[in-house]
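Asker: fold the stuff below for me.
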Amino acid sequence: MVTDYTGGTLPHQKVVDVPGTVVSIDPSNKLNYYHWTTEGLAGIALTLHYYPDARIMLPDNVFAREALDLFDIDPGRVVWYDPKAPTRESPGAQRYRIEALMRVDWRDVPGGHVVGPVDDPWRIHQPAAAGIRLARRHLLSKVRHEAGPKVIYVSRADAGYIRVVQDEERLLRALRAIVGPGCLHVFVAEPGKKPGVDAHESKTLLEQVALFASAELVIGPHGAGLSNIMFARDGCDLVYFPTNPMVDNCFAHLAAAVNARLHPVDAVTAYYFGPYHLDDAKIQAVVDTVTRVIQSRGWTIGSVCPTNDDDDDIKDI
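Answerer: Okay, the predicted model is just below:
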């Protein structure tokens, strides 16, 4: 019901009346690629599927602006909010009085505990599989399915310290040896921060969708770049470096939602805010896991991509 309640609006703040139904898309982190790609896109896809005539409330950021084009959303349907405004009294915070407000949300099924006797507090970061699949299907329909990298290593070389793989080049040499020359594509989300990697390699969401659409094997540490398994080939294998303690199961959830096979390398772990340290034994553990995947797929060790006419698209660190 519409009332004159404003929640404590300051004198200089206007309240904008919005008639009809508005669906709020509110990722837990509005400026993070994982949270937007999974939570944000899943929320948009579910809204368009179940409430095609409703208006949509979105955070005003580059991700959401790009999504308007990707989902063919009329800008006139969007109610924007400032994701950087910490409180309702903050400068730039817009106040709305909405006739009917809905929120896309997901939570544990009562009694359906998957990690123990206590509800998983990280479930807020794990969208409904139906939303992930709807978003995946829609975005893959937007790209041309051309020959691309078959094996992708997702690096966090641009991340400074947090969950960066130290001595990563040693690992990459070992991986190249077992997948074959020219077959390993090294993806860095913001490669301009890494010496020797071209800044122009930074990709839009749709470019990342196109890049991962042909991937059958993805390898890498826990980080937002792994969100792109959402767009990989059906049945993709993910060789994953977990955190310790392993509190965040978001990539296990995402893999299950998109029919990917998850292969955690238990020997290679990092504290959530620390780096991954490598030694010969840990590198061998990764190699052994990748080797098992190669053999399970019937590929040839050292020649996973026997004919690669797309070498110009392979960017190695």
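Asker: going by C-alpha atoms from here, please, whenever you check contacts or count neighbours.
Answerer: Fine.
Asker: okay, which residue is most central for this structure?
Answerer: With distances taken as CA atoms, centre = their mean, the chain has Ser227 as the residue nearest its mean C-alpha position (2.7 Å).
Asker: identify the residues contacting that one.
Answerer: Going by CA atoms under 8 Å, 6 or more residues apart in numbering, Ser227 touches 33-34, 37-38, 251, 254.
Asker: next SSE downstream of the helix or strand harbouring Val239?
Answerer: In this assignment (DSSP states H and E), Val239 forms part of strand 237-241. Downstream of strand 237-241, the next assigned helix or strand under DSSP H and E is helix 250-257.
Asker: got the angle between that next one and strand 237-241?
Answerer: The directions of helix 250-257 and strand 237-241 differ by 170 degrees, with axes from the mean of the first three to the mean of the last three CA atoms, to 10 degrees as the criterion.
Asker: which neighbouring elements make contact with the next helix or strand after helix 250-257?
Answerer: The element immediately downstream of helix 250-257 (helix or strand, assigned by DSSP H and E) is strand 261-264. Under the contact criterion of 3 or more CA pairs under 8 Å, 6 or more residues apart in numbering; DSSP states H and E, the helices and strands touching strand 261-264 comprise strand 237-241, helix 250-257.
Asker: would CSV of the ones you listed with distance to Gly274 and mean neighbour count be doable?
Answerer: Conversion of the helices and strands packed on strand 261-264 to CSV gives the following (distance: least, CA to CA, whole Å; neighbours: other CA atoms under 10 Å):
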stretch, distance to Gly274, mean neighbour count
strand 237-241, 13, 24
helix 250-257, 18, 19
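Asker: still on that earlier bit, which other helices and strands contact the strand holding Val239?
Answerer: For strand 237-241, where contacts count as 3+ CA pairs under 8 Å, 6+ apart, the packed elements are strand 217-221, strand 261-264, helix 280-296.
Asker: same list (the ones you listed) but as CSV, adding mean neighbour count.
Answerer: What follows is the helices and strands packed on strand 237-241, written out as CSV (neighbours: other CA atoms under 10 Å):
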stretch, mean neighbour count
strand 217-221, 24
strand 261-264, 18
helix 280-296, 16
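Asker: what's the closest of these to Ala174?
Answerer: In terms of CA to CA, the element of these nearest to Ala174 is helix 280-296, at 7.0 Å.
Asker: quick one, that closest one and strand 217-221 angle?
Answerer: Between the direction of helix 280-296 and that of strand 217-221, the angle (the same axes, to 10 degrees) works out to 160 degrees.
Asker: what helix or strand is Phe187 on?
Answerer: strand 184-188.
Asker: list the buried ones in that strand?
Answerer: Applying a neighbour-count criterion of 16 or more other CA atoms under 10 Å, one finds 184-188 buried in strand 184-188.
Asker: now the second one, please; I'll put the structures next to each other:
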Amino acid sequence: MNQIQAISIPKLGQQAASLYQEAQRHLQEGNSTQATLLFQEIIKLQPEFALSYQGLGDIWRSQGKLSPALRCYLKVLELQPDLISADFFLDLGREFVEKEEINEAISCYSYCLKIDPTYTKSYLNLGVMWRKKGELTKAIALYQQALALEPSLHSAYFNLGNIFLEQERLDEAIIAYLETLQIQPYFESAYQNLGQALIKKERMEEAFACAIHLLPNSLLTDFVSGVFPTTISSKFTTYKTGTYLPINLKTSVKLFPPKTYNSSFHSYFRWEVYRNPETFVTQIPSGRAWGDSYSTAVINSEGLFLDELCQGSASTLAISQKLPPATPLAGTTAFLSVRGGNTYYHWMADLLPRIKLLQLADLQLEEIDFFVVNSCHLPFQRETLNLLGIPTHKIIQNSQNPHIKTSNLVVPSLPGDVGLMSPWSSQFLRESFLEKATAQGLQTPDRIYISRRNASYRRILNEEETIARLSPYGFVPIILESLSFLEQVALFANAKAIIAPHGAGLTNTVFCNPGTRLIEIFSPDMVSVNYWVVSNIIGLDYSYLIGEDLDEYITPISIPRRYYNHPLYEDIVVNLDSLVHIMHFSGMI
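Answerer: Reported below is the predicted structural model:
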């Protein structure tokens, strides 16, 4: 208790001062019972001495006796207000919330505001409590007061949206969620709840877009005041207005039909030729860039967004007046972040090949001061950047600095169409990592089944039965998260037969040898050509299987079914007889 040094012994009285010092000694020795008795004795002798109430309150609080502790702290506030801060009552209120003592939490947050009427966290927490008690009007007023003090408080808009959604005030809810996303464009729950509001308004296409973290322009023009189609278009320009270097990597890939269990191909697999688009590197003096999990944007010195270098909900970024200020970076900065750059596939397919474009533009990597990526906290991110020779001290993470500005911003184009590898980007990945992986001499199975058991979505629900059916054919189940990046590369390089549900793990098929047999499993409403394209580039023997209708799946399941708001995430049930049939048909067995 540091406050003991501030005690005035003459004012306190010799006996009370002696008791207080003795109580402190007992506390330091861990004897809270004796300290409690002494604090109570001091209060009888000197009822105006605030520190005794504080000491007693601290003991009761440590014992979980929050209500008597609160009474002590309120007495401290009455006698010596400078001893207790708004933060103190905020923390105490949270403890009451954990014990579901809502009225006491309301008291704590109310005292926060008496101490500091500008403390926005108190308004927010108090609003949450009143909402729990069903007092929605009071909660709304508190969130609005918080916004009057801090207009860029995204959580206040989000909480308002939740109340409006609960009250079926759908337009107001949508407006509140859009305000939230203009301040924090990567707020996952705002996308989800906005989607719910749109479903209620039967705007299903826009709701589906929100489920995959995209905000259609129609939402902005319909619900954001003063925003029209021309408002949005006036914020964008083309990269060709600045200094850029075209890099001619345009190629075409002939796409051979996949194998499946019948002759009727999904319409996606009727594509005959893939032509990857033009590539380039542009340099932007005094440029800015934004990157998060769902959106990226590149902005020139005039504040215009370069259309071809934006992804996701860039229009929302463009109209927002509430984004956090840009972090300044000195020197030359290469912006590499991509939509989905926190995921393995988009990191490998879309982000890393941008480094090759820098090299093709005759930019020496060692002369670049900073490389901006989505994040670098995942093992595969750190490992791949290290293998490519990019030192840690040069890495800027958008997860910590979403908005950056620099005197010389260098931005390579995307390597191709979003999510599709091209021949040159595939070759870059193979040249960068394959030899390093195979040099380790790892012994790995040549027939593998890739499990998504640890994933949060797109899992095989009858996986135990699937593995049991595959086991006699020599297939070994693999959980890729348990392997390092180079171990994954070596695993796929050594594989001769692979079976897997659609997922990021199949990114590693880019490291397979030509002729490797692959069966990719989809849910009925989620078919993707990503790995079919890779297979055609590398020369793999590609087959696919579409899973069963989940609504008809009634046999006992080894993994409980979850429900998702977009087919992209839907779980899969494998028809085991069909799987064996396609294995025979493809020559895998």
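Asker: for the helices and strands packed on strand 237-241 of structure 1, give me CSV that also has distance to Lys14 of structure 1.
Answerer: Converted to CSV, these look like this (distance: least, CA to CA, whole Å):
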stretch, distance to Lys14 of structure 1
strand 217-221, 46
strand 261-264, 50
helix 280-296, 57
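Asker: looking at the ones you listed, which is closest to Pro11 of structure 1?
Answerer: For those, proximity to Pro11 of structure 1 was assessed by CA to CA; strand 217-221 is nearest, at 49.1 Å.
Asker: what range in structure 2 does that closest one sit on?
Answerer: Strand 217-221 of structure 1 falls opposite residues 497-501 of structure 2 when the two are matched by TM-score structural alignment.
Asker: what's the average distance of the matching stretch to structure 1?
Answerer: With the two structures superposed, stretch 497-501 of structure 2 lies on average 0.8 Å from its match in structure 1, counting by mean CA distance after the TM-score superposition for structure 1.
Asker: if we look at that stretch, which residues are touching it?
Answerer: The contact list for stretch 497-501 of structure 2 (CA under 8 Å, 6+ apart) reads 446-452, 458-460, 506, 516-522, 572, 588.
Asker: mind running it again at 6 Å?
Answerer: Among residues not part of stretch 497-501 of structure 2, those counted as contacts by CA atoms under 6 Å, 6 or more residues apart in numbering are 447-450, 516-521.
Asker: between the residues you listed, which is closest to Leu576 of structure 2?
Answerer: Ile521 (11.5 Å).
Asker: now do the same for that closest one: its match in structure 1.
Answerer: Looking across to structure 1 (by TM-score structural alignment), Ile521 of structure 2 lines up with Phe241.
Asker: now swap in Ile460 of structure 2 and tell me
Answerer: Taking TM-score structural alignment as the alignment basis, one finds that Ile460 of structure 2 is matched in structure 1 by Val165.
Asker: got the contact list for that match?
Answerer: Counting by CA under 6 Å, 6+ apart, Val165 of structure 1 has contacts 275-276.
Asker: picking up where we left off before, any idea of the angle the helix or strand that the strand holding Phe187 of structure 1 is followed by forms with strand 184-188?
Answerer: Reading on from strand 184-188 of structure 1 to the C-terminus, the next helix or strand found by DSSP H and E is helix 205-212. The directions of helix 205-212 of structure 1 and strand 184-188 differ by 160 degrees, with the same axes, to 10 degrees as the criterion.
Asker: what packs against helix 205-212 of structure 1?
Answerer: For helix 205-212 of structure 1, the contact count by 3 or more CA pairs under 6 Å, 6 or more residues apart in numbering; DSSP states H and E identifies no helix or strand as a packing neighbour.
Asker: measure the mean distance from it to structure 2 post-superposition.
Answerer: With both structures laid over each other, helix 205-212 of structure 1 and its partner residues in structure 2 are 1.5 Å apart on average (mean CA distance after the TM-score superposition for structure 1).
Asker: show me how far that helix is from its chain's centre.
Answerer: When distances are taken as CA atoms, centre = their mean, to the nearest Å, helix 205-212 of structure 1 is centred 11 Å away from the chain's centroid.
Asker: which parts of it are buried?
Answerer: Under the neighbour-count rule (16+ other CA under 10 Å), helix 205-212 of structure 1 has 205, 208-212 buried.
Asker: what would those residues look like in JSON lines with distance to Leu140 of structure 1?
Answerer: Output for the buried residues of helix 205-212 of structure 1, formatted as JSON lines (distance: CA to CA, whole Å):
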{"residue": "Leu205", "distance to Leu140 of structure 1": "11"}
{"residue": "Gln208", "distance to Leu140 of structure 1": "11"}
{"residue": "Val209", "distance to Leu140 of structure 1": "7"}
{"residue": "Ala210", "distance to Leu140 of structure 1": "8"}
{"residue": "Leu211", "distance to Leu140 of structure 1": "11"}
{"residue": "Phe212", "distance to Leu140 of structure 1": "10"}
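Asker: and which of the residues you listed is nearest Leu48 of structure 1?
Answerer: For the buried residues of helix 205-212 of structure 1, the residue nearest Leu48 of structure 1 by CA to CA is Leu205; the value is 19.1 Å.
Asker: the counterpart of that closest one in structure 2 and Thr384 of structure 2, how far apart?
Answerer: Superposed on structure 2 with TM-score structural alignment, Leu205 of structure 1 falls opposite Phe485. Shown here: Phe485 of structure 2 relative to Thr384 of structure 2, a distance of 8 Å by CA to CA, to the nearest Å.
Asker: in structure 2, what residue corresponds to Ile44 of structure 1?
Answerer: The equivalent of Ile44 of structure 1 in structure 2 is Ile355 (alignment by TM-score structural alignment).
Asker: what do you get for Gly274 of structure 1?
Answerer: Structural correspondence for Gly274 of structure 1 with respect to structure 2 (TM-score structural alignment): Glu570.
Asker: if anything else comes up later, I'll come back, but that's it for now.
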